[in-house]
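Chemist: Return a 3D structure for these sequence lines:
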Amino acid sequence: MKENKVIVEKLNELLADFQIYYQNLRGFHWNIQGKEFFELHVKFEELYTDAAMKVDEIAERILTIGGTPLHSFEDYLATAQIKPVKNVHDGVTSVKTVVANLEQIVAKEKEMKDLAGEANDGGTEDQMSALIEEQEKTLWMYKAWLK
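Modeler: The predicted structure follows:
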């Protein structure tokens, strides 16, 4: 089924973005410095723990619909739109990067939701709806922190 192949491809793109987002969060967690250290160190851990769970759910969805999830960093780097960041130590830059990464992910999820709807793939459509709702709230909170 052609639609299924496209959905698997797009889910793998989302998976790759989540993996780079996850690794960015790990770096922020490890390297954060300054007055926001205690607050953001914990928040970044919450975010990367959640991202790891979502990575697993997306990979399982790919398998459920007959695809093969990407599973090497080489593939993630070649596929992801989100770019790795290095040596970020300050809270504002870290949070701005989190917001930018999440905005890219939510945009991809909305695209996936529409694509899944057109292909009558209710499972993927529902999964994307749940992700979008949760991450839009997360975006709102981190944007509020930046003000």
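
Chemist: When you work out contacts or count neighbours from here on, use the C-alpha atoms and nothing else.
Modeler: Will do.

Chemist: distance of Ala80 from Gly122?
Modeler: Per C-alpha to C-alpha, to the nearest Å, Ala80 is found 25 Å from Gly122.

Chemist: Comparing the two, which residue is more hemmed in?
Modeler: Ala80 (19 against 13; other C-alpha atoms under 10 Å).

Chemist: Wait, the more buried one touches Ile20, no?
Modeler: Yes: if you go by C-alpha atoms under 8 Å, Ala80 and Ile20 touch, sitting 7.3 Å apart.

Chemist: next up, for comparison:
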Amino acid sequence: MNKKIVDKLNVHLADWNILYTKLHHYHWYVTGPHFPTLHAKFEELYEFAADALDELAERILAVGGKPISSLKQYLDQTLLTEAGKESTDEEMLEAVIEDFRKVSEGLKKTSEEADEAGDSVTADFLNGHVEKLQKQIWMLTATAKGLPVKA
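Modeler: Down below sits the predicted model:
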């Protein structure tokens, strides 16, 4: 077990947990003319986040680490911010795009470090998550083109 890699995986786990909660918040609170589309999309995305966080926790366990599992730990370790400041559908969509970009960049860096540490399986695992995030970023950015969002 490489403690440095496990620590970084736990940061990513915290990010996915924050995203899961944030996407639920957006699903519940989105309003406006794009409600039907974004309400359904945010539900799809919180399910996507739930799958990602479960897979990540299982990867941490598989390499001999211990996944963090409390709300306090998630908040202490995340690189993201909680939801709450966003009040419009455009602000919510913009926040998700930005968060997905941050998470993708972090996963890429950790993948490179895992590869350098000789853990190509973890590197491949993380690259798979980056690929899924890049697809979501593309889809969300395409959605945002019709909205006043900095996509």
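
Chemist: ranges for the strands of structure 1?
Modeler: For structure 1, no strands are identified by DSSP state E.

Chemist: Longest helix in it, please.
Modeler: Among the segments of structure 1 that qualify as a helix by DSSP state H, the longest is helix 2-31.

Chemist: can you give me the helices for structure 2?
Modeler: All helices of structure 2, identified by DSSP H, fall at 3-29, 35-62, 71-77, 89-116, 120-144.

Chemist: Point out the most buried one among those.
Modeler: helix 3-29 (a mean of 21; mean count of other C-alpha atoms under 10 Å).

Chemist: Pick out the residue nearest the middle of structure 1.
Modeler: In structure 1, the centroid-proximal residue (C-alpha atoms, centre = their mean) is Phe18; its distance is 3.4 Å.

Chemist: measure the equivalent of that one over in structure 2 to Phe42 of structure 2 for me?
Modeler: Phe18 of structure 1 maps onto Trp16 in structure 2, with residues paired by TM-score structural alignment. The spacing between Trp16 of structure 2 and Phe42 of structure 2, counted by C-alpha to C-alpha, is 14 Å.

Chemist: what do you get for Val96 of structure 2?
Modeler: Applying C-alpha to C-alpha to Val96 of structure 2 and Phe42 of structure 2 gives a distance of 9 Å.

Chemist: Tell me which of the helices of structure 2 lies nearest to Ala83 of structure 2.
Modeler: helix 3-29 (5.1 Å; C-alpha to C-alpha).

Chemist: Mutual contacts of Val96 and Phe42 of structure 2, please.
Modeler: Leu23 (C-alpha atoms under 8 Å, 6 or more residues apart in numbering).

Chemist: What residue in structure 2 is the furthest from its centre?
Modeler: Distance to centre of structure 2, C-alpha atoms, centre = their mean, peaks at Pro33 (25.9 Å).

Chemist: against structure 2, where does stretch 137-146 of structure 1 fall?
Modeler: Stretch 137-146 of structure 1 covers residues 135-144 of structure 2 once aligned (TM-score structural alignment).

Chemist: ditto for stretch 46-65 of structure 1
Modeler: Counting by TM-score structural alignment, stretch 46-65 of structure 1 sits on residues 44-63 of structure 2.

Chemist: who's in contact with the matching stretch?
Modeler: With contacts defined as C-alpha under 8 Å, 6+ apart, stretch 44-63 of structure 2 is touched by 1, 6, 9-10, 12-13, 16-17, 19-21, 23-24, 66-67, 122, 129.

Chemist: go with 7 Å
Modeler: Stretch 44-63 of structure 2 is contacted by residues Met1, Val6, Leu9, Leu13, Trp16, Asn17, Leu19, Tyr20, Leu23, His24, Lys66, Pro67 when judged by C-alpha atoms under 7 Å, 6 or more residues apart in numbering.

Chemist: For those residues, work out which two are farthest apart.
Modeler: Based on C-alpha to C-alpha, the longest span within the contacts of stretch 44-63 of structure 2 runs between Met1 and His24 and measures 33.6 Å.

Chemist: Lovely, talk soon.
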